[in-house]
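[1] pasted the sequence and its predicted model underneath.
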Amino acid sequence: MRTVLITGANKGVGLETARQLAQLGNFVYLGSRDIVNGQQAADQLKAAGIANVAAIQIDVTDIDSIRKAKAELDSQIDSLDLLINNAGISGGQPQQLSTCNMETIRSLFETNYFGAVQTTQVMLALLRKSAAAAIINISSEVGSLSMNMSADRRPNWSEFSAYGSTKTALNAFTVMLANELREENIVVNSVTPGYTATDLNQFKGFKSVEEGVKPIVALALLTDRAITGKFFKDGGEIPW
């Protein structure tokens, strides 16, 4: 049984990813900033007959919280097989970079980028104890520089420019960390669920959470260790 930690797993894409991976036989830790919400999510899954889950308190913007979560995991497991950096915020819209409040930009980076980086740094000690560890960073198409320059770019993307820039940074982290950890056999990839209906976008997304998590679950189940430093969506690889 593989062990999985998903940050921001008490709702939305994180919770549905936890549900599906647990149903496939993995033991999933549902990371939640608020442990009450995390426990409610875990209880919800257990009530549905999914017993191999547990809630864990982790605020990715708080290094002490991350360290406490790691210590809790140390007391329960020998290694961590998969870390999914899912916790994120969208910020208020519109957020064009020419006018966006700097506090909003800093807040977005604090959670979406720095949160993922420091969570990964702390959890690497447990990941290194796994025979086949993996890190998945939940990104977005609006973080793709190539897609932003494409004629097919959706007109409203500029309203998410600050959020998108945090995902661009997260994608850079994916590539550079993948190169750094390649010799340690730890694979690192980015994946986008697409425009999925969650409270991140006031449920305006056109994909259900069940549809949105498909590429995440597929990547989580990937056994080809040569696939690292890539960016995926439902249907395959996409450009940076």
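    On my side now, so go ahead. Residues are numbered from 1 along each chain as shown.
[2] alpha carbons only for contacts and neighbour counts from here, please
    Will do.
[3] ranges for the strands of this protein?
    Taking DSSP state E as the criterion, the chain contains strands spanning 3-6, 27-32, 53-57, 82-85, 134-138, 187-191, 231-233, 236-237.
[4] the structure to be compared is supplied as follows:
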Amino acid sequence: MGERATHQRIALVTGANKGIGRAAAELLAGQGMTVLIGARDPRRGEQAAAALRAAGGAAHAVDLDVTDQATAREAAGWIGARFGHLDVLVNNAGITGSGQVSPEDAHDQVPGSVDLDMVRTVFETNVFGVIAVTNAMLPLLRRSPAPRIVNVSSHAASLSLTSDPEGPFRGLLPSAAYTPSKSALNALTVQYANELRKDGILVNAVAPGYVDTDSNDHSGHLTPAQGAAVVVRLAMLGADGPTGGFFGEDGVVPW
């Protein structure tokens, strides 16, 4: 009981210098966690961490490019040396690739004419980067009394929703890059959950909703904090919480 009472809760959020990642970091700091701001740009990462500290939170910047396994290992080494463990990993870093901002460019992701290099680039961050970071952090998560992994996905990842010709995504142009990368992330979430269930590590995917961010040219109707709320809820799950699920603010999202 004494160890749990004094346990310093540590959360790492990738891509946390802006948008949903930064909002999630702010909300986790508000829950009393020490938040590690993972960012490719050290300057922007430090600016975000400084802003959280100025607001009364405990935050540190961590240099982390999810497409570079070496930086993931170095980040894990630094976290291990500084804190000895990790309680929450939020795999938020992601890219849309071209065609997610303006309708004119959306044709770049249409499967029949897509550039394979662009698809590879999107998967490198949105799927392979999650594997690299998660595997680097697993030894630290295993040292936590209540380890949680949250993968930031998208409603567009739902095969049920996107395959429905009368569904909410009927007007969305087909995508061979961003949308399938998030579907792959969901599948990956289930596999990690199956592997880690016996260890008490809960792994879930979340769909934040249509959030006002750089990735959609700020056309979203939700604030980053509203989108991050479900991320934080899954990061704070109790021992009896779900694992291997896909959730939005309104509950379970169909696969």
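    Received, thanks. Because the structure is predicted, anything quoted here is derived from the model rather than measured.
[5] circling back to that earlier point, Serialize the strands of structure 1 to JSON lines and add fields for distance to Asp152 of structure 1.
    Written out in JSON lines, the entries for those read as follows (distance: least, Cα to Cα, whole Å):
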{"stretch": "strand 3-6", "distance to Asp152 of structure 1": "32"}
{"stretch": "strand 27-32", "distance to Asp152 of structure 1": "36"}
{"stretch": "strand 53-57", "distance to Asp152 of structure 1": "40"}
{"stretch": "strand 82-85", "distance to Asp152 of structure 1": "28"}
{"stretch": "strand 134-138", "distance to Asp152 of structure 1": "22"}
{"stretch": "strand 187-191", "distance to Asp152 of structure 1": "20"}
{"stretch": "strand 231-233", "distance to Asp152 of structure 1": "16"}
{"stretch": "strand 236-237", "distance to Asp152 of structure 1": "17"}
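[6] of the ones you listed, which is nearest Arg225 of structure 1?
    Distances from Arg225 of structure 1 to each of the strands of structure 1 were compared using Cα to Cα; the minimum, 6.6 Å, belongs to strand 187-191.
[7] so what does the closest one touch, helix or strand wise?
    Using 3 or more Cα pairs under 8 Å, 6 or more residues apart in numbering; DSSP states H and E as the contact criterion, the elements in contact with strand 187-191 of structure 1 are strand 134-138, helix 161-181, helix 214-220, strand 231-233.
[8] so which of the ones you listed is the most surrounded?
    strand 134-138 (a mean of 25; mean count of other Cα atoms under 10 Å).
[9] can you say which of the strands of structure 1 is nearest to Asn148 of structure 1?
    In this view, those are compared for proximity to Asn148 of structure 1 by Cα to Cα, and strand 231-233 is the closest at 14.8 Å.
[10] so where is the closest one in structure 2?
    Alignment note (TM-score structural alignment): strand 231-233 of structure 1 is matched to residues 246-248 of structure 2.
[11] same question, stretch 110-124 of structure 1
    Counting by TM-score structural alignment, stretch 110-124 of structure 1 lines up with residues 124-138 of structure 2.
[12] and what of stretch 178-186 of structure 1?
    By TM-score structural alignment, stretch 178-186 of structure 1 lines up with residues 193-201 in structure 2.
[13] give me the distance between the two termini of that stretch.
    End-to-end span of stretch 193-201 of structure 2 (Cα to Cα, to the nearest Å): 7 Å.
[14] ok so, going back, and the helices and strands packed on strand 187-191 of structure 1 as TSV, adding distance to Asp74 of structure 1?
    Written out in TSV, the entries for those read as follows (distance: least, Cα to Cα, whole Å):
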stretch	distance to Asp74 of structure 1
strand 134-138	18
helix 161-181	22
helix 214-220	22
strand 231-233	30
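[15] who wins for proximity to Met1 of structure 1 among those?
    With Cα to Cα as the measure, helix 214-220 is the member of these nearest Met1 of structure 1 (13.4 Å).
[16] can you list contacts of that closest one?
    For helix 214-220 of structure 1, the external contacting residues (Cα atoms under 8 Å, 6 or more residues apart in numbering) are 17, 20-21, 82, 134, 136, 191-193, 232-235.
[17] of the residues you listed, closest to Gly31 of structure 1?
    Ranking the contacts of helix 214-220 of structure 1 by separation from Gly31 of structure 1, with Cα to Cα as the measure, puts Thr17 on top at 12.0 Å.
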